[in-house]
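> Here is my input; please provide its structure:
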Amino acid sequence: MTTFRSGCPITSSLDIVGDKWTLVILRSMAMGATSFAELIALPEKIATNILASRLGRMEETGLIVCDQAGQGRRRGVYRLTRKGADLLPVVQALARWGETHLPDRWTVPEKFRDMTSEQLIG
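Below you'll find the predicted structure:
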């Protein structure tokens, strides 16, 4: 269960998504990653225990759901909920900011740039 530091909507939102990995996982799921194996293979090199923890917390806070396919959480199929998909514009804005202000970063894929929240939960 998430503990909120204050009643401020910005602070409370950061209490849910402000860690090092949640928005990276959301980005990757928006781009099509649906399994633990796909998420662990990200170029950012998230540790397996951290990924498992973040996925559990994201499920607990209603950002994603896991449809179990086989035994164990690592074999499940993850998908964004409406609540998770509604963060897409936030992640896209961070990507645009990074492209503009951080030299020598990857180019944001056009598919991601043009994506809408509706496409993610369609």
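> contacts, neighbours, all on C-alpha from now
OK.
> wait, what's in contact with the spatially most central residue of the chain?
The chain has L26 as the residue nearest its centroid, 1.6 Å off, counting by C-alpha atoms, centre = their mean. Each residue near L26 by C-alpha atoms under 8 Å, 6 or more residues apart in numbering is listed here: L80, G84, L88.
> go with 6 Å
With C-alpha atoms under 6 Å, 6 or more residues apart in numbering as the criterion, no residue contacts L26.
> Next SSE downstream of the strand or helix carrying it?
Per DSSP states H and E, L26 falls inside helix 22-30. Next along the chain after helix 22-30, taking DSSP H and E as the criterion, comes helix 36-40.
> number of nearby residues for G76?
18 (other C-alpha atoms under 10 Å).
> Let's see this one next, to set against the first:
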Amino acid sequence: MKKYLPACPVEITLQMIGDKWKFLILRELISGKKRFGELSKSIENISQKMLSQNLKSMEEEGLVHRESYAQVPPKVEYSLTELGMTLRPILVSLFEWGNMYKEYNKKESKHE
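Predicted coordinates for the structure are as follows:
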């Protein structure tokens, strides 16, 4: 079943990754494979349920790959797909903008 996609490309992007948790998951996976526990520890205040739901959604959308290893204890790793990696420039831009805003905010608070 095909997913409804809005006509506007910006709206499509926001529909896929506009959630705060998805951005933070992308931030963590951009550097390589991570296990569930690693993601949970590195994303502050995310519940295991929310992390699990977002990973599943991102996997269904083709952004995240889930690799299960047949071993005891079970081992699962998450990584970005080729499609997911195309979001890297967006994440870099957001990082740079956030740093710029942080500096701007420091300057503004000195003038008060």
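> thinking again about what came up before, the residue nearest to the centre of the first structure matches what in the second structure?
With TM-score structural alignment as the criterion, L26 of the first structure lines up with L26 in the second structure.
> if I look at its match, how far off is F36 of the second structure?
According to C-alpha to C-alpha, to the nearest Å, L26 of the second structure stands 13 Å off from F36 of the second structure.
> For the second structure, which segments count as helices?
Along the second structure, counting by DSSP state H, helices occupy 9-17, 20-29, 36-42, 48-60, 82-85, 88-110.
> what's the closest of those helices to Y69 of the second structure?
Counting by C-alpha to C-alpha, Y69 of the second structure lies closest to helix 36-42 out of those; the figure is 13.3 Å.
> Quick check: that closest one compared with the first structure, mean distance?
Superposed on the first structure, helix 36-42 of the second structure shows a mean distance of 0.4 Å to its aligned residues (mean C-alpha distance after the TM-score superposition for the first structure).
> buried ones in that helix?
Within helix 36-42 of the second structure, the residues that qualify as buried are F36, L39, S40, counting by 16 or more other C-alpha atoms under 10 Å.
> could I get those residues as TSV with distance to S93 of the second structure?
Listed next are the buried residues of helix 36-42 of the second structure as TSV, based on distance: C-alpha to C-alpha, whole Å:
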residue	distance to S93 of the second structure
F36	26
L39	22
S40	24
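> just curious, which of those is nearest to T13 of the second structure?
Taking C-alpha to C-alpha as the measure, T13 of the second structure lies nearest L39 of the buried residues of helix 36-42 of the second structure, at 22.6 Å.
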